[in-house]
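> Quick check, what structure comes out for this input:
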Amino acid sequence: MFDFEEAILGLSERLQDVALNNNTAKEDDLQPNQEPQLPSAQPQMIQQLQQDDGSTTSSQYNSDTDEPAPRQKPLKQQKIVALDQDYIASYSTEASTLVDPLTVTSSSTETRIRKVGKDDFKSLCVLGRGAFGKVHLVRHEQSQQLYAMKILKKASLIVQGKQANQVKTERQILEEVRHPFIVKLYYAFQTPDDLHMVLEYAVGGELFRHLTHEGMFSEPMARFYAAELVLALDHLHSLGIVYRDLKPENCLLDAQGHIILTDFGLSKVSMDGKTNTICGTIEYMAPEILMGLDYDHVVDWWSLGILLYDMLTGSPPFSGQRKKTMDAILSKKIYLPYYLTSDAKDLLSKLLRKNPNARLGAKPKRSDAVRKHRFFSKIHWKDLENRKVTPPICPVVTNPEAAENFDPQFTNQTIGSSSNAIYQETQAHFRDFSFVDASLVV
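Below is the predicted model:
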């Protein structure tokens, strides 16, 4: 069973993200109805990913620690999120405060944002651990509100330079994005040793755990969660963000059972609409990513197709050892079980086209083509976005502080002691990391 750290923390000792900087081949021109010819221009890149160390059914990769972990269960105008490119490299030393002295003006009256730090939160239990940090369930002492606090070790991030950049990107994306089906960032601050992101606590746990318990979802259940993800992905794409890591472990459920998409550590803000980094979880990666080609938001629609297949059948369509999984993604046709309805088969076949230009969700119709597919004909999109549709799963929560829907191997762990040092931003790599959501202004 996958750990919660892969969903909120997004950093695992068993599953590591791919962030390879290999030179990539350019995508051949593809006709709308033509399957792509598999290029041979990337033998070293593919060969590196294909190193076989045993049978796996769900593997996420990192260029430094390439450890797999098994799955246990079978034309709209864009607003581009602008990122500060000097965010990591610049130097700043703050006084003994945890938040930049921000002010907001409302009705000609200045309201100062209250400083917040580690001492404002009480850790209740561990929700997950990973290679670069951990996640705690915490309670804000003043408001008594529960949050998930993501804590990352600065030293580890600086050594793994690209990880520092990924955290910077994640932090800024979360500040910009506001959507009912995307995790909310409420606070961000730092201590001499750690970075802290205080996130929405999705008390319902991972969709993966519920899927494992059910074995597979009925078509109405899968349709509901797929539709909420369509709205979340559409919002991200409208901001120029390519998500790149859609899978059940990154889909949480709130107290009512609605989707909360989390873990933006692999997301990319693409100013020109294209990127070429090889990253993600192999079973959910689009062919163009594996081939090292330039790609855009259309890779997320491929991942949605894989996730929908997973929900409807109980496992991804391509799994096994690394090399076999990659070869299957690049060359094999998808097998559609007989018990799937014709609408489900048609949607899956169109989302899982290897030619990205012919894939459902590609330009020019983009997400409109996905929404209008007859598989979603029973979805009332406005009601869904306004959370007026009752979710098919209502998580059982008797005590939110007990984290009942998360893995006991973490929640039963003893919380380690922490330093009482005076917190200062003394490291040049993480300037302006601090953040307080506007809704929390006092």
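> rest of the way, CA atoms for contacts and neighbours
OK.
> could you pull out the helices for the stretch 301-442 of the chain?
For the stretch 301-442 of the chain, the helices defined by DSSP state H, counting those that start in this stretch cover 322-331, 342-351, 367-371, 381-385, 408-411.
> And this one, please, so the two structures can be compared:
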Amino acid sequence: MENRGLQWIRGPCIGKGSYGTVTLATSRSNGQIFAVKSVNSKFAGSCAVGSLENEIQTLKSLTCPYIVRYLGDDWTHGTQRNLHMEYVAGGTLADLAAESELDEHVIRHYTRCILQALLYIHSKGIIHCDIKGKNVLVDPTGTVKLADFGAARRVSGEAVGGSRGTPLWMAPEVVRLEAQSPESDVWSLGCTVIEMITGKPPWTVEDHPAAATMLLIGSGDRLPEFPDRLSELGKDFLHKCLRRRAGERLTASQLLNHPFISDVRIKNPSPRSVLDMINFSLQESRDADGSDYGDEEVSFDSVSNFSSSENNRVNSARERIRRLATDREIDWDRDGWEVVRLSTVIVESGKEEATRDGEEGERIGLEYFNASFGGEGSREGNVSFSVLMVKDFGLE
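Down below sits the predicted model:
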């Protein structure tokens, strides 16, 4: 039965899998942009629809900043099953690693985000079963989010049998069809760290037939090759993830305390405001075959469904933001901050006095104090202020 609770317009295709598509969409009611994963039950078969249903039910139960957010689900045209998710605009971690060499500080930060997601789902008795770069999405602010829960399974203290996931990221016990457990996700995480460094799968398959590679993973005594450029601390972290015996691997909680993760310092933090985001643009693309599975297809390259006056307002607002925004990346960590410390303001019978630490008697912006705290009407006493950091951008 088709659910018309959420009216939306399907936009361009941004991804395709073996049995479905992911497209951009926009809500008719509020203009919100989100992503829609769709499977056509008429062509994909029951297994594909079952996988999407599993993902829908799993995501419904999860609320974590490191996991892609569930927004809703519905049917369209009677055969099209849709999962509505938040749109994460930065693409996949696999694509990012393949396109450029990631700095180890960035890799450590991304690994920490994935571990936070694993800690959360494992505490709820859920194992992801398919951790890899393709299933981790990169937010433009620098956070990564775990996605694609189609293979996820629920466990109740015991490991479950069977095999789900992508072979080259599978733990040995999963390849052997023995068990799948939270420890299996930890092995896959180690493989994903290697993928982040090399931009390639953790195992080299060119030298071996596929069957021989699977035999090597499942029954051999080797580990994936550790990248040379990885630090000794990073290699120790991998050793804690990639133990062939599942019981010897550290848990997500324990790995979060490993120095490779616990000492991480984000080099490029989230933008402080929209004014930092001038270089960010929504990546727009079209489905190559122009196929449409939703209610209505619309091009995000234009806003032709708006009136001319609405178009003018959108363009005007966009231009005003562009003029205000900086056209260069801000390094929030470099030197050049001026520390202004308004430590104590004393208000006594209309007498106002403010001092900067180490500069006795200097007055600092008392009119702003008055505006915030009622000026002469303020009660007597001391008011402590936090450190105010003022950035000197060299703009005279």
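> For residue 265 of the first structure, find the nearest of the helices of the stretch 301-442 of the first structure.
Ranking these by proximity to residue 265 of the first structure (Cα to Cα) places helix 408-411 first, at 21.3 Å.
> Quick one: list the elements packing against that closest one.
Under the contact criterion of 3 or more Cα pairs under 8 Å, 6 or more residues apart in numbering; DSSP states H and E, helix 408-411 of the first structure touches strand 121-129.
> so after the strand it packs on, what's the next helix or strand?
Using DSSP states H and E, the helix or strand that follows strand 121-129 of the first structure towards the C-terminus is strand 133-140.
> need the contact list for the alignment partner in the first structure of residue 108 of the second structure.
Mapped onto the first structure by TM-score structural alignment, residue 108 of the second structure lines up with residue 223. Residue 223 of the first structure sits next to 375, 376 when contact means Cα atoms under 8 Å, 6 or more residues apart in numbering.
> so residue 223 of the first structure sits in a strand?
No: assigned with DSSP: H, G, I helix; E, B strand; the rest coil, residue 223 of the first structure falls outside any strand and is helix.
> Just give the nearest non-adjacent residue to residue 6 of the second structure, would you?
Once flanking residues are discounted, residue 6 of the second structure sits nearest to residue 27: 7.5 Å by Cα to Cα, 6 or more residues apart in numbering.
> Map the one you found onto the first structure.
Under TM-score structural alignment, residue 27 of the second structure pairs with residue 140 in the first structure.
> Can you give me the neighbour number for its match?
Per other Cα atoms under 10 Å, the neighbour tally for residue 140 of the first structure reads 16.
> residue boundaries of the helices in the stretch 51-200 of the second structure?
In the stretch 51-200 of the second structure, the segments counted as helices under DSSP H, counting those that start in this stretch are 93-99, 104-123, 172-175, 182-198.
> would CSV of those with distance to residue 83 of the second structure be doable?
Conversion of the helices of the stretch 51-200 of the second structure to CSV gives the following (distance: least, Cα to Cα, whole Å):
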stretch, distance to residue 83 of the second structure
helix 93-99, 21
helix 104-123, 19
helix 172-175, 28
helix 182-198, 24
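> Indicate which one of those helices is closest to residue 47 of the second structure.
For residue 47 of the second structure, the closest of these is helix 172-175, at 20.2 Å, according to Cα to Cα.
> That closest one corresponds to what range in the first structure?
The aligned range for helix 172-175 of the second structure is 287-290, by TM-score structural alignment.
> Residue 126 of the second structure reaches residue 153, doesn't it?
Yes: between residue 126 of the second structure and residue 153 there is a contact under Cα atoms under 8 Å: 5.7 Å.
> how about the helices of the stretch 51-200 of the second structure, which one is nearest residue 244 of the second structure?
Here helix 172-175 is closest among the helices of the stretch 51-200 of the second structure (Cα to Cα), at 6.5 Å.
> That closest one vs the first structure, average offset?
For helix 172-175 of the second structure, the mean deviation from the first structure after alignment is 0.3 Å (mean Cα distance after the TM-score superposition for the first structure).
> which helices and strands does that helix pack with?
Other helices and strands packing on helix 172-175 of the second structure, by 3+ Cα pairs under 8 Å, 6+ apart, are helix 210-219.
> Buried ones in the helix it packs on, by neighbour count?
213, 214, 216, 217, 218 (16 or more other Cα atoms under 10 Å).
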